[in-house]
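Enquirer: Sharing a model prediction with you, sequence too.
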Amino acid sequence: MQLLDLRNDGIDIQEKVPLSKYTFTKTGGPAEFLAFPKNIDQLEKLVQVTRENNIPLTVIGNASNLIIRDGGIDGLVVILTKMNQITVNGTEVTAEAGARIIDTAFTAAKAALSGMEFAAGIPGSVGGGVFMNAGAYGGETQEVVKTVNVMTKDGEFKTYSNEEMKFSYRHSLVQENGDIVLSATFELKKGEKDQILDEMNYLNALRRYKQPLEYPSCGSVFKRPKGHFVGPMIIKAGLQGKQIGGAQDSTKHAGFIVNKGGATATDYLDLIHLIQKVIKEKYDIDLHTEVRIIGKSENN
């Protein structure tokens, strides 16, 4: 069976689609093939066909903390945002990989469940949040994950415990082994609904005040080096406001790079490399990217 034959099974598969339509930076080259599975059965068929036909497979979620190079991605790109069911069972909330973390946090809050308040403003998907152990305002995904359901590259299904996920700062097991996150179950605690929502609304107001949400961006670009804060270093190095093409180090929050209009992924990457170079020269500190960078360069 060939990939496009799966359209007969009702799977949404498109060809030569600019991924800039889906990334939060509004940049990125085309996907050779792009699919939006609605459930695990459809995803399983896509994985099987790509494996049997040696087609490269790339799985992404909400593309909020992602830079896709201007040359795009060969093979099949799978976007999981249609797999977005969220259910509540007692003090547990289970969300499919394509569900937004924000929606999961608010579903928990409306059920008077506390623990995900920190995630109220994280725009990524649950799968992406688990993949990179997303965090904000002192909280991290690892603190609330009970189990994670995955599909391996060979099409096998597994369930990992929190301990088996090897969570650390912006890291998890699935970054190492290439498993596809299908869903995650979060263990929360009973709380006061109004109190939980108040905390979430406060954190979102803080986020709007501090972060350049008025422009497309990939969120926080760099991991925090131990003992240092990235934003102040960038400011002291005189790089805040620095612009290459349409990409600018934000004048509102120096840890963000925004698309001021017409930016390419190459603009983003050139600015990232410049910041890394200058920070290394001035402070002898290696800045590592938190944002995930994938795809081909335009001249490949």
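Expert: Great, that's in hand.

Enquirer: switch to C-alpha atoms for all contacts and neighbour counts from now on
Expert: Fine.

Enquirer: Report the buried residues of stretch 178-195.
Expert: 179-188 (16 or more other C-alpha atoms under 10 Å).

Enquirer: Figure out the length between the terminal residues of stretch 130-150.
Expert: 11 Å (C-alpha to C-alpha, to the nearest Å).

Enquirer: same check, this time on stretch 77-84
Expert: End-to-end span of stretch 77-84 (C-alpha to C-alpha): 18 Å.

Enquirer: Just the helices from this structure, written as ranges.
Expert: 40-52, 101-110, 126-131, 173-177, 193-210, 230-236, 265-283 (DSSP state H).

Enquirer: deepest of these, which one?
Expert: The highest mean neighbour count among these, using mean count of other C-alpha atoms under 10 Å, belongs to helix 126-131: a mean of 28.

Enquirer: Show me what that helix is packed against.
Expert: Packed against helix 126-131 by the contact rule (3 or more C-alpha pairs under 8 Å, 6 or more residues apart in numbering; DSSP states H and E) you find strand 92-96, helix 101-110, helix 173-177, strand 180-187.

Enquirer: So what touches that helix?
Expert: Helix 126-131 has contacts (C-alpha atoms under 8 Å, 6 or more residues apart in numbering) with 60-62, 95-101, 104, 134-135, 141-142, 171-175, 181-184.

Enquirer: Let's have the helices of the chain in JSON lines, adding distance to Leu80.
Expert: Formatted as JSON lines, the helices of the chain follow (distance: least, C-alpha to C-alpha, whole Å):
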{"stretch": "helix 40-52", "distance to Leu80": "9"}
{"stretch": "helix 101-110", "distance to Leu80": "13"}
{"stretch": "helix 126-131", "distance to Leu80": "9"}
{"stretch": "helix 173-177", "distance to Leu80": "16"}
{"stretch": "helix 193-210", "distance to Leu80": "25"}
{"stretch": "helix 230-236", "distance to Leu80": "31"}
{"stretch": "helix 265-283", "distance to Leu80": "22"}
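
Enquirer: Quick one: residues contacting the closest residue to Asp179 other than its chain neighbours.
Expert: Closest residue to Asp179 apart from its sequence neighbours, by C-alpha to C-alpha, 6 or more residues apart in numbering: Thr152 at 4.5 Å. By C-alpha under 8 Å, 6+ apart, the residues touching Thr152 are 158, 178-180.

Enquirer: Which parts of the stretch 1-150 of the chain are strands?
Expert: For the stretch 1-150 of the chain, the strands defined by DSSP state E, counting those that start in this stretch cover 12-18, 30-36, 57-60, 66-68, 73-79, 86-89, 92-96, 113-114, 135-136, 139-140, 145-151.

Enquirer: before we move on, the earlier item: tell me which of the helices and strands packed on helix 126-131 lies nearest to Cys218.
Expert: Counting by C-alpha to C-alpha, Cys218 lies closest to helix 101-110 out of the helices and strands packed on helix 126-131; the figure is 15.5 Å.

Enquirer: this is the comparison structure:
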Amino acid sequence: MDKLALKEEFLRFMKPEAVLMDEPMKKHTSFKIGGPADLLLMPTSIEEIKRIIDICNIRKAPYFVMGNGSNLLVTDRGIRKVAIKIADNFNAVNIVGTKIIAQAGLLLSTLSNKALKESLSGLEFASGIPGTLGGAVAMNAGAYGGEMKNVITSCKVLDREGKIKILPIDEMEMGYRTSMVQTQHLIVLEVEMLLEKKDYSIIKDKVDELNMQRTTKQPLHLPSAGSVFKRPEGNYAGKLIQDCNLKGYRIGGAQVSELHSGFIVNVGNASAEDVINLIKHIQTEVKSKFNIQLQTEVKIMGEN
């Protein structure tokens, strides 16, 4: 991939500050870890996203799509791809009655707050989730009994060939931490949601209650990527890890959180290698003690 030639091509229709070469990914992940991406693009419109995909396809340049990096671990050597960051620059939202149409780069926490202001219920669970709407749809994000699939009516997506499609919710194959967006490598552009009108104070009390639980039970003061492992059927990853006496266990700058064993936190200049080695150690210990193979929820990308 000729990244310099590609950069020049993208600069024909994107602002210079939205086309970054050899950009350290630690600046773009909640873990604050990661080597450089060959190119990092921050599109502002559907048309820009479509043109980026068309160019990547024509030039046979590998690419991947990310939100604000809240569920991403980039390896220390970085990524030899075009990273397309759909976040702050692509976050418009429109609310009409109980219907919300929002662009994929909108933060879930912002979306939840906007719903609250309109006395709309259904997104209370999302108030403290740090990811973008697009990422939340891709993995059917959920917490405290709520899931994205319960509020979505349809999604506008871009496929690998650069074609735009509208997918109704019953065609999106949304399950536990998965969806057609993820399995077919679609790009979420816009999401239509239908919420329920409720008393403002009832919604606000629920949001406050859930945020209090997060604040007291999760290590929000340290860089992390949220829950590292998927929930094993009939069990909880955090409890299994804690029962292996791994709470506080550390490799380099990566540590099993002392507040919530399902989190790995960056306690001091952790490398991606530190985190990956800690993940492997946890998996080995849990497998040995409980015969359960923990599967990662965090996405690991980049050169080994």
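Expert: Ah, there it is. Since the structure is predicted, the reported quantities are computational estimates derived from the model, not experimental observations.

Enquirer: The buried residues of stretch 178-195 of structure 1: which two are farthest apart?
Expert: Pairwise across these, and taking C-alpha to C-alpha, the largest span is found between Asp179 and Leu188, at 25.1 Å.

Enquirer: ok, and what's touching stretch 282-294 of structure 1?
Expert: For stretch 282-294 of structure 1, contacts defined as C-alpha under 8 Å, 6+ apart pick out 65-69, 73, 170, 218-225, 237, 276, 279-280.

Enquirer: List buried members of the residues you listed by neighbour count.
Expert: Buried among the contacts of stretch 282-294 of structure 1 by 16+ other C-alpha under 10 Å: 65-69, 73, 170, 218-224, 276, 279.

Enquirer: Not counting residues beside it along the chain, what's closest to the alignment partner in structure 2 of Asp103 of structure 1?
Expert: Structural alignment places Asp103 of structure 1 opposite Thr110 in structure 2 (criterion: TM-score structural alignment). Using C-alpha to C-alpha, 6+ apart and skipping the chain neighbours, the partner closest in space to Thr110 of structure 2 is Ser127 (7.5 Å).

Enquirer: hang on, that neighbour packs against Val207?
Expert: Yes. Under the criterion of C-alpha atoms under 8 Å, Ser127 of structure 2 makes contact with Val207 at 6.6 Å.

Enquirer: residues shared between the contacts of those two?
Expert: Shared contacts of Ser127 of structure 2 and Val207, defined by C-alpha under 8 Å, 6+ apart, are absent.

Enquirer: what's the burial count for Tyr169 of structure 1?
Expert: 14 (other C-alpha atoms under 10 Å).

Enquirer: so who does the counterpart of it in structure 2 touch?
Expert: Aligned counterpart of Tyr169 of structure 1 in structure 2: Tyr176 (TM-score structural alignment). Neighbouring residues of Tyr176 of structure 2 by C-alpha under 8 Å, 6+ apart: 139-140.

Enquirer: and Tyr176 of structure 2, how far is that from Ala138 of structure 2?
Expert: From Tyr176 of structure 2 over to Ala138 of structure 2 the distance is 11 Å, taken as C-alpha to C-alpha.

Enquirer: ok, and the closest non-adjacent residue to the residue of structure 1 most remote from its centre?
Expert: Within structure 1, Met1 marks the point farthest from the mean C-alpha position, 31.2 Å out by C-alpha atoms, centre = their mean. The shortest distance from Met1 of structure 1 to any non-neighbouring residue, by C-alpha to C-alpha, 6+ apart, is to Val49 (6.8 Å).

Enquirer: Aligned counterpart of that neighbour in structure 2, please.
Expert: In structure 2, Val49 of structure 1 lands on Ile55 (TM-score structural alignment).

Enquirer: swap in Asp286 of structure 1?
Expert: Asp286 of structure 1 maps onto Gln293 of structure 2 when the alignment is built from TM-score structural alignment.

Enquirer: Same check on Arg69 of structure 1?
Expert: In structure 2, Arg69 of structure 1 lands on Thr75 (TM-score structural alignment).

Enquirer: For the counterpart of Gly219 of structure 1 in structure 2, give its distance to Gly268 of structure 2.
Expert: In structure 2, the residue paired with Gly219 of structure 1 according to TM-score structural alignment is Gly226. Using C-alpha to C-alpha, Gly226 of structure 2 is found at 17 Å from Gly268 of structure 2.

Enquirer: what do you get for Leu11 of structure 2?
Expert: For Leu11 of structure 2, the distance to Gly268 of structure 2 equals 36 Å [C-alpha to C-alpha].

Enquirer: and stretch 279-287 of structure 1, how far apart are its ends?
Expert: 7 Å.

Enquirer: now that stretch: how far from the chain's centre is it?
Expert: Put simply, stretch 279-287 of structure 1 sits 26 Å off its chain's centre (C-alpha atoms, centre = their mean, to the nearest Å).

Enquirer: What is the equivalent residue in structure 1 for Val93 of structure 2?
Expert: Using TM-score structural alignment, Val93 of structure 2 lines up with Ile86 in structure 1.

Enquirer: what about its match, how many neighbours?
Expert: With other C-alpha under 10 Å as criterion, Ile86 of structure 1 counts 20.

Enquirer: surely Ser168 of structure 1 meets Ala134?
Expert: No. Ser168 of structure 1 lies out of contact with Ala134 (C-alpha under 8 Å); the separation is 10.1 Å.

Enquirer: Between the two, which has more neighbouring residues?
Expert: The neighbour comparison of Ser168 of structure 1 against Ala134 (other C-alpha under 10 Å) goes to Ala134, with 24 against 13.

Enquirer: and that one, what pairs with it in structure 2?
Expert: By TM-score structural alignment, Ala134 of structure 1 lines up with Ala141.

Enquirer: That match and Ile129 of structure 2, how far apart?
Expert: Ala141 of structure 2 sits 9 Å away from Ile129 of structure 2 when distances are taken as C-alpha to C-alpha.
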